[in-house]
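Undergrad: only the shape, not the letters, is given here:
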């Protein structure tokens, strides 16, 4: 089965509200497409098998929390599907923190207004960092979460560079 992507402007209800707000603010809604999916197939392996999405076009977005003394920083780590995110020294250095751990799920869901299993670097709080492995940009277009479990977005990778607080971090994917 193939996904049928259409402009996010035609189906704004298929993305989380903060995602659509950021796309509108950046004036890029015409460049981002969305497709409904069965939430049972939202995971990368299942998504690829059921909807014929190539693994090379899929991205993972993980949310971490970095700390240095009383300062807490949140960051989205964006890596190609099938790769682990280097949450050690590479992430610590990029965020200038002494400790990195996965962010508490309840905090992530509350602050992003997104659903578990569909967190995306689109529409994150303005104080959050977005760290992206350079290999992400080897693909002209990618598929990533929409903030809602019942859909995926497809976008040119150049859009990722336009997001707030973006850093391209060599060695982020391992």
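TA: Now that the structure is in, tell me what you want to look at. Every value quoted in this text rests on a predicted model; they were computed, and no experiment measured them. Numbering: from 1, shown residues only.
Undergrad: could you use CA atoms for every contact and neighbour count after this?
TA: Fine.
Undergrad: the chain: strands as residue ranges?
TA: 6-7, 33-36, 59-68, 71-80, 99-102, 129-132, 141-145, 151-156, 166-168 (DSSP state E).
Undergrad: other SSEs contacting the second one?
TA: Spelled out, that is strand 33-36. Packing contacts for strand 33-36, counted by 3 or more C-alpha pairs under 8 Å, 6 or more residues apart in numbering; DSSP states H and E, involve strand 6-7, strand 151-156.
Undergrad: picking that back up, any idea which of the strands of the chain gets closest to residue 44?
TA: Of all those, the one in closest proximity to residue 44, counting by C-alpha to C-alpha, is strand 59-68 (8.3 Å).
Undergrad: okay, the helices and strands packed on strand 33-36, which one's buried deepest?
TA: strand 151-156 (a mean of 22; mean count of other C-alpha atoms under 10 Å).
Undergrad: need the contact list for residue 54.
TA: Going by C-alpha atoms under 8 Å, 6 or more residues apart in numbering, residue 54 touches residue 48.
Undergrad: distance of it relative to residue 86?
TA: 23 Å (C-alpha to C-alpha, to the nearest Å).
Undergrad: what about versus this one:
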């Protein structure tokens, strides 16, 4: 698959040549060969973007931020899953963090500490103190369409590059597909 296949009808540009479409932390951590596309900020939500651009849902990835506590210590993680699944926050993520309960990070805090805009948070350039949990399906993807850190653009990167980001841990994070009775 080529990067355009993950982007639908979005116009891809070499990300390194378009720093105006990326916040500082993302620019500093950008994987080689990444692409960026300008979008209407009203389409930052994955479902809206997929519907408007024809980008495949199973080639789009979402990054959610979660936190939990153990022995008085807070544990924060960014979790990256394909958009056609959900992160198993109460199972796989909670176990990976070693906490009894994991919750989504409040929006205000996620934005302030990541240096990114809500609706555009990406695993690229997150604080080094946060764990980065990448679902196995993302790691195996040829290319994924993900947030850029801003609501007005998206990145297209290789799944292997997401899995190779500093501190990334590849684990099964997605909820299992529902089973159907015979």
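TA: Ah, there it is. Just so it is clear, the structure is predicted and the values come from calculations on it, not from any experiment.
Undergrad: returning to what we had before: export the helices and strands packed on strand 33-36 of structure 1 to TSV and append columns for distance to residue 130 of structure 1.
TA: Formatted as TSV, those follow (distance: least, C-alpha to C-alpha, whole Å):
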stretch	distance to residue 130 of structure 1
strand 6-7	24
strand 151-156	16
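Undergrad: in JSON lines, list the strands of structure 1 along with distance to residue 46 of structure 1.
TA: Shown next, in JSON lines, are the strands of structure 1 (distance: least, C-alpha to C-alpha, whole Å):
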{"stretch": "strand 6-7", "distance to residue 46 of structure 1": "21"}
{"stretch": "strand 33-36", "distance to residue 46 of structure 1": "15"}
{"stretch": "strand 59-68", "distance to residue 46 of structure 1": "14"}
{"stretch": "strand 71-80", "distance to residue 46 of structure 1": "16"}
{"stretch": "strand 99-102", "distance to residue 46 of structure 1": "24"}
{"stretch": "strand 129-132", "distance to residue 46 of structure 1": "23"}
{"stretch": "strand 141-145", "distance to residue 46 of structure 1": "14"}
{"stretch": "strand 151-156", "distance to residue 46 of structure 1": "13"}
{"stretch": "strand 166-168", "distance to residue 46 of structure 1": "28"}
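Undergrad: out of these, which one sits most buried?
TA: By mean count of other C-alpha under 10 Å, the strands of structure 1 have strand 129-132 as the most buried, with a mean of 25.
Undergrad: what's the matching range in structure 2 for that one?
TA: Using TM-score structural alignment, strand 129-132 of structure 1 lines up with residues 131-134 of structure 2.
Undergrad: what's in contact with the matching stretch?
TA: 76-81, 123, 162-163, 167-173.
Undergrad: for stretch 75-84 of structure 1, same thing?
TA: By C-alpha under 8 Å, 6+ apart, stretch 75-84 of structure 1 touches 44, 55-66, 85, 120-121, 128-133, 135-136, 172-174.
Undergrad: quick one: it aligns where in structure 2?
TA: Going by TM-score structural alignment: stretch 75-84 of structure 1 matches residues 77-86.
Undergrad: start and end of the matching stretch, how far apart?
TA: 15 Å.
Undergrad: same check, this time on stretch 108-119 of structure 1
TA: 9 Å.
Undergrad: ok, now stretch 160-173 of structure 2?
TA: Using C-alpha to C-alpha, the two ends of stretch 160-173 of structure 2 sit 16 Å apart.
Undergrad: wouldn't residue 39 of structure 2 be in contact with residue 155 here?
TA: No - contact between residue 39 of structure 2 and residue 155 fails when scored by C-alpha atoms under 8 Å: they sit 10.5 Å apart.
Undergrad: ok, which of the strands of structure 1 comes nearest residue 14 of structure 1?
TA: strand 151-156 (6.1 Å).
Undergrad: identify the residues contacting stretch 64-71 of structure 1?
TA: Against stretch 64-71 of structure 1 from outside (C-alpha under 8 Å, 6+ apart): 72-77, 87, 92, 95-103.
Undergrad: just give me the match in structure 2 for residue 17 of structure 1.
TA: Residue 17 of structure 1 maps onto residue 24 in structure 2, by TM-score structural alignment.
Undergrad: tell me who's in contact with its match.
TA: Taking C-alpha under 8 Å, 6+ apart, one finds nothing in contact with residue 24 of structure 2.
Undergrad: and if you look at residue 57 of structure 2?
TA: Taking C-alpha under 8 Å, 6+ apart, one finds 46, 47, 50, 82, 83, 84 in contact with residue 57 of structure 2.
Undergrad: for these, which one is nearest residue 7 of structure 2?
TA: residue 50 (8.8 Å).
Undergrad: how near is the residue nearest the centre of structure 2 to residue 11 of structure 2?
TA: Nearest residue to the geometric centre of structure 2 (C-alpha atoms, centre = their mean): residue 63, 3.0 Å. With the distance defined as C-alpha to C-alpha, residue 63 of structure 2 ends up 22 Å from residue 11 of structure 2.
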